[in-house]
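Undergrad: Sequence and predicted model, in that order:
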Amino acid sequence: MNHIRLSLNGLWPVVVLLATALLSGCSSVNRVNPGEAATTNAVPRFEPQPSRLNPSSYSVLGRTYHVLGSNDGYDAQGVASWYGPNFQSKPTSSGERYNMYAMTAAHKTLRIPSYVLVTNMENGKQVVVRVNDRGPFVSNRIIDLSYAAAKKIGMIGRGTAMVDVRSITPDSPIPTSQTIVSGAPTLPAEPVASAPAISAAASLPHAVWGQDVFIQVGAFGEMGHVISVQQRLAQAGITAVSVTPFGALNRVRVGPVASLADYDRLMDQLRTIGFDNAQMVVEQ
């Protein structure tokens, strides 16, 4: 899996490192000391988000990414990866040195620094991380976790996991795994004053390829747009398409997606035919 780290010393972007790791993720475990990894969540706090770290857009490997104007309300699902020994002590996009044993992460479009709750949709494990880097610039990966964060949610061995990524602030309630999966209202909680505790879920999510994973192509108010999208998908040979009403909108989805390999193939194909905003949706 290829990763690129960006440095923002007055220029955006300057590529300072290109490293290649095993396809199963950055899993050079023989160069890792698990005992050094943090086990407690990052503690959200309000921090300045200077414009030099958050340009309106930037380009890497021929693709342009648009940094969010605000992280408020960000909640997305996708495939997480992790990065480790090959990047240890290298500069991150924020200028800080990467520490694979800290609870940090890289994201392509969230404003930095910031904090997110990451839920492993396959086992219900959760972690709060501080986003201080840009990436991953591998296609179809939503977030790059530090070794410590990946270890906490149980994704080291395979190198990837289906995750929900939700922006949080110091006064955000921390939703449980069940809340994220079911879409149930989040119960009130005390403001976060220390490393946020995450409840052990009584009934953990267990997302399964071929059953729970879909790709949402878009949501459209007019049926004419829906029909047009269906036709474009059919012309590309994508036939497992469903249309689901959602309020005044109609959600067009592909799936269920059988495997990670099929997900990558479909996402690449959708991007090729112009659906750049397609994203994973896990339904249980």
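TA: Sure thing, it's come through.

Undergrad: going forward, measure contacts between C-alpha atoms and count neighbours the same way
TA: Fine.

Undergrad: Let me know the secondary structure of residue 225.
TA: The three-state label for residue 225, taken from DSSP: H, G, I helix; E, B strand; the rest coil, comes out as helix.

Undergrad: Same question for residue 179.
TA: Local secondary structure at residue 179 is given as helix here, using three-state DSSP.

Undergrad: Excluding chain neighbours, what is closest to it?
TA: Excluding its sequence neighbours, the residue lying closest to residue 179 (Cα to Cα, 6 or more residues apart in numbering) is residue 186, at 6.5 Å.

Undergrad: burial count for the one you found?
TA: Other residues within reach of residue 186, judged by other Cα atoms under 10 Å, total 13.

Undergrad: so what's it up against?
TA: 173, 175, 179 (Cα atoms under 8 Å, 6 or more residues apart in numbering).

Undergrad: is it true that the last one touches residue 199?
TA: No. Using Cα atoms under 8 Å, residue 179 is not in contact with residue 199; the gap is 11.1 Å.

Undergrad: Run through the strands of this structure in chain order.
TA: Assigned by DSSP state E, the chain shows strands spanning 2-7, 14-20, 57-60, 63-66, 75-83, 104-106, 114-120, 126-133, 143-146, 161-168, 213-220, 241-246, 249-254, 279-282.

Undergrad: and the first one, what does it pack onto?
TA: Same thing as strand 2-7. Judged by 3 or more Cα pairs under 8 Å, 6 or more residues apart in numbering; DSSP states H and E, strand 2-7 is in contact with strand 14-20.

Undergrad: outside of the strand it packs on, which residues touch it?
TA: 1, 2, 3, 4, 5, 6, 7, 8, 86.

Undergrad: ok, so of the residues you listed, who is nearest residue 120?
TA: Distances from residue 120 to those, taken as Cα to Cα, are shortest for residue 1 (20.0 Å).

Undergrad: Can you tell me the centre-most residue of the protein?
TA: The centre of the chain sits closest to residue 142, judged by Cα atoms, centre = their mean, with a distance of 3.1 Å.

Undergrad: How about the contacts made by it?
TA: 77, 78, 79, 80, 81, 107, 108, 136.

Undergrad: Quick check: the gap between residue 171 and residue 70.
TA: Relative to residue 70, residue 171 is positioned 16 Å away (Cα to Cα, to the nearest Å).

Undergrad: more neighbours, these two?
TA: Using other Cα under 10 Å, the more surrounded residue of residue 171 and residue 70 is residue 171, with 14 against 10.

Undergrad: and here's the other structure:
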Amino acid sequence: MTRGHKVDGRGPVRGTIIAGLALALTASSLMLAGCSSDKDAFSGKGSPIYPGDGPLPKGGGRYQIGKPYTVAGQRFYPKADPDYDKTGVASWYGPKFNRRMTSNGEWFDMDYLSAAHTTLPLPSYAKVTNLENGREIVVRVNDRGPFVNSRIIDLSKKSAEALGFRKKGKAKVRVQYIGRAPLDDKGTHLAAMNTELHRGTSLNTMIAAADRRTSGGTPTMVAKAEPNKRPASSKPQGAPVTIASLSGQAAAGSGSAGTNAVVQPAGAGFYVQAAAFSDPDNADRTRAQLAPIGPVEVAPLSRGSHTLYRVRVGPLRDAGQADQALRQVVAAGHSDARVIVAAN
């Protein structure tokens, strides 16, 4: 990828100068499946390397939108677009850019849930959904790119792993802008954002909910999609989840948390969260619709000055039953349903 160019006059971005970019982009190496290829023409060039050893510092940098810029004849217009919601191809980048400076002055950690985007504000949050298997995460957008073909986002290695396409190199995804990310986050706020995602919190209230979670010192539960065991020819209908407990300054997707199996904390049960409604009548109708699947509860949740009514199926006795119920809920029309673990 070509993150690293001085596209807006505000500092270094990965790569060589724009003057040589148009020619370089014609190289056949950029037609490869993923940014992890050894033939990437821009790998590891032009951006400062973190001078120390050990873990990279999280956060820092600066808020940046930037002026319009042109790369390889294509004009890009960075802006804060609260309605940004696009579908396209995602790729990933990793070792050759690891520990190098991003476009807004942070340090790229390939084992962190981060991403590069051509126009979204830096740093910001985006929800990324792999449309090929149903997995979804929240990433911290802190870099510019990709500038190759029709790709709309470039994800860190860890993000690609979480979404289940690292080995494949590319995937069809949906990218939804959430809002600005805090500059000084050491990982706990991003972890809280992923907790709220898997609790079913709406995108327009997710940052506020994460603020409350981190300011209160509440341990964070991060849900990540498991590998989908379904044959490749079948239609994706969602995925089971793994649960990892994070607290303190642990970062979502740091590589130190998470397992390969669903873990049920003591005193907790499995639920399938179907939806949340502002209208209690809609919640009641959904409860009636899902009643044949199993026990269904409607619970009010205060969100500032208004109340949402959460509909979920459960408690369910184990992960297998939860996964089966999830598929039934998705088949009933609730495509955003997800498995959660909560106190009984």
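TA: Here it is on my side, so go on. Worth saying up front: this structure is predicted, and the values here are computed from it rather than measured.

Undergrad: TM between them?
TA: Here the TM-score for the pair of chains, by TM-score structural alignment, normalised by the length of the first structure, is 0.52; 188 aligned residues with a Cα RMSD of 4.6 Å.

Undergrad: so where in the first structure does stretch 321-330 of the second structure end up aligned?
TA: The aligned range for stretch 321-330 of the second structure in the first structure is empty, by TM-score structural alignment.

Undergrad: how about that stretch: buried residues?
TA: Buried residues in stretch 321-330 of the second structure, counted by 16 or more other Cα atoms under 10 Å: 322, 323, 325, 326, 327, 328, 329, 330.

Undergrad: so can I have TSV of the residues you listed showing distance to residue 62 of the second structure?
TA: TSV is the format used below for these (distance: Cα to Cα, whole Å):
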residue	distance to residue 62 of the second structure
322	42
323	42
325	44
326	41
327	42
328	45
329	42
330	40
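
Undergrad: from the residues you listed, which is closest to residue 122 of the second structure?
TA: Nearest to residue 122 of the second structure among those: residue 330, at 33.8 Å, using Cα to Cα.

Undergrad: Would you confirm that the closest one belongs to a strand?
TA: No. Residue 330 of the second structure is assigned helix when assessed by three-state DSSP, not a strand.

Undergrad: Quick check: it vs residue 338 of the second structure, distance?
TA: Taking Cα to Cα as the measure, residue 330 of the second structure falls 9 Å from residue 338 of the second structure.

Undergrad: Likewise for residue 274 of the second structure?
TA: Separation of residue 274 of the second structure from residue 338 of the second structure (Cα to Cα): 7 Å.

Undergrad: Who has more neighbours out of those two?
TA: residue 338 (31 against 26).

Undergrad: Surely the more buried one is in contact with residue 198?
TA: Yes. Between residue 338 of the second structure and residue 198 there is a contact under Cα under 8 Å: 6.7 Å.

Undergrad: Nearest residue to residue 207 of the first structure in space, please, no chain neighbours.
TA: Spatial nearest neighbour of residue 207 of the first structure, excluding adjacent residues (Cα to Cα, 6+ apart): residue 122 at 4.7 Å.

Undergrad: Need the counterpart of that neighbour in the second structure.
TA: Applying TM-score structural alignment, one finds that residue 122 of the first structure aligns to residue 132 in the second structure.

Undergrad: count of neighbours near its match?
TA: 17.

Undergrad: What of residue 63 of the first structure?
TA: Residues near residue 63 of the first structure, counting by other Cα under 10 Å, number 8.

Undergrad: residue in the second structure matching it?
TA: Here residue 63 of the first structure is matched to residue 74 in the second structure, going by TM-score structural alignment.

Undergrad: Please report the distance of its match from residue 29 of the second structure.
TA: 19 Å.

Undergrad: Quick check: residue 310 of the second structure is in a strand.
TA: Yes. Using three-state DSSP, the assignment for residue 310 of the second structure is a strand.

Undergrad: does it really touch residue 298, like I thought?
TA: Yes. The criterion here is Cα under 8 Å, and residue 310 of the second structure meets it with residue 298 at 5.4 Å.

Undergrad: Now do the helices in the stretch 151-300 of the second structure.
TA: 157-163, 188-199, 203-215, 280-290 (DSSP state H, counting those that start in this stretch).

Undergrad: The first one: average distance to aligned residues in the first structure?
TA: Think helix 157-163 of the second structure. By mean Cα distance after the TM-score superposition for the first structure, the fitted helix 157-163 of the second structure averages 0.5 Å away from its aligned residues in the first structure.

Undergrad: Which residues lie in contact with the nearest residue in space to residue 130 of the second structure that is not next to it in sequence in this structure?
TA: In this structure, residue 130 of the second structure finds its nearest non-sequential neighbour in residue 173, 4.5 Å apart by Cα to Cα, 6+ apart. By Cα under 8 Å, 6+ apart, residue 173 of the second structure lies in contact with 87, 88, 89, 90, 128, 129, 130, 131, 132.

Undergrad: What's the match for the third one in the first structure?
TA: Across the two structures, residue 89 of the second structure finds its equivalent in residue 79 of the first structure, going by TM-score structural alignment.

Undergrad: Report the contact partners of that match.
TA: Residues in contact with residue 79 of the first structure, defined by Cα under 8 Å, 6+ apart, are 140, 141, 142, 143, 160, 161, 162, 163.

Undergrad: Buried ones among those residues?
TA: Listed as buried from these are 140, 141, 142, 143, 160, 161, 162, 163; burial here means 16+ other Cα under 10 Å.

Undergrad: distance of the second one from residue 280 of the first structure?
TA: So the one you mean is residue 141 of the first structure. Taken as Cα to Cα, the span from residue 141 of the first structure to residue 280 of the first structure is 10 Å.

Undergrad: Give me the common contacts of these two.
TA: Between them, residue 141 of the first structure and residue 280 share the contacting residues residue 78, judged by Cα under 8 Å, 6+ apart.

Undergrad: I'd like to know how many residues surround the closest residue to residue 3 of the second structure other than its chain neighbours.
TA: Spatially, and ignoring its direct neighbours in sequence, residue 3 of the second structure is nearest to residue 14 (4.1 Å; Cα to Cα, 6+ apart). Residue 14 of the second structure has 26 neighbours, counted by other Cα under 10 Å.

Undergrad: Check which helix or strand the nearest residue to residue 72 of the second structure once chain neighbours are set aside maps to.
TA: Distances taken as Cα to Cα, 6+ apart place residue 22 nearest to residue 72 of the second structure, at 4.2 Å, with adjacent residues excluded. Applying DSSP states H and E as the criterion places residue 22 of the second structure in helix 21-24.

Undergrad: so which of the strands of the first structure gets nearest residue 261 of the first structure?
TA: The nearest among the strands of the first structure, by Cα to Cα, is strand 75-83 at 11.5 Å.

Undergrad: Only the buried residues of that closest one, if you could.
TA: For strand 75-83 of the first structure, by 16+ other Cα under 10 Å, it's 76, 77, 78, 79, 80, 81, 82, 83.
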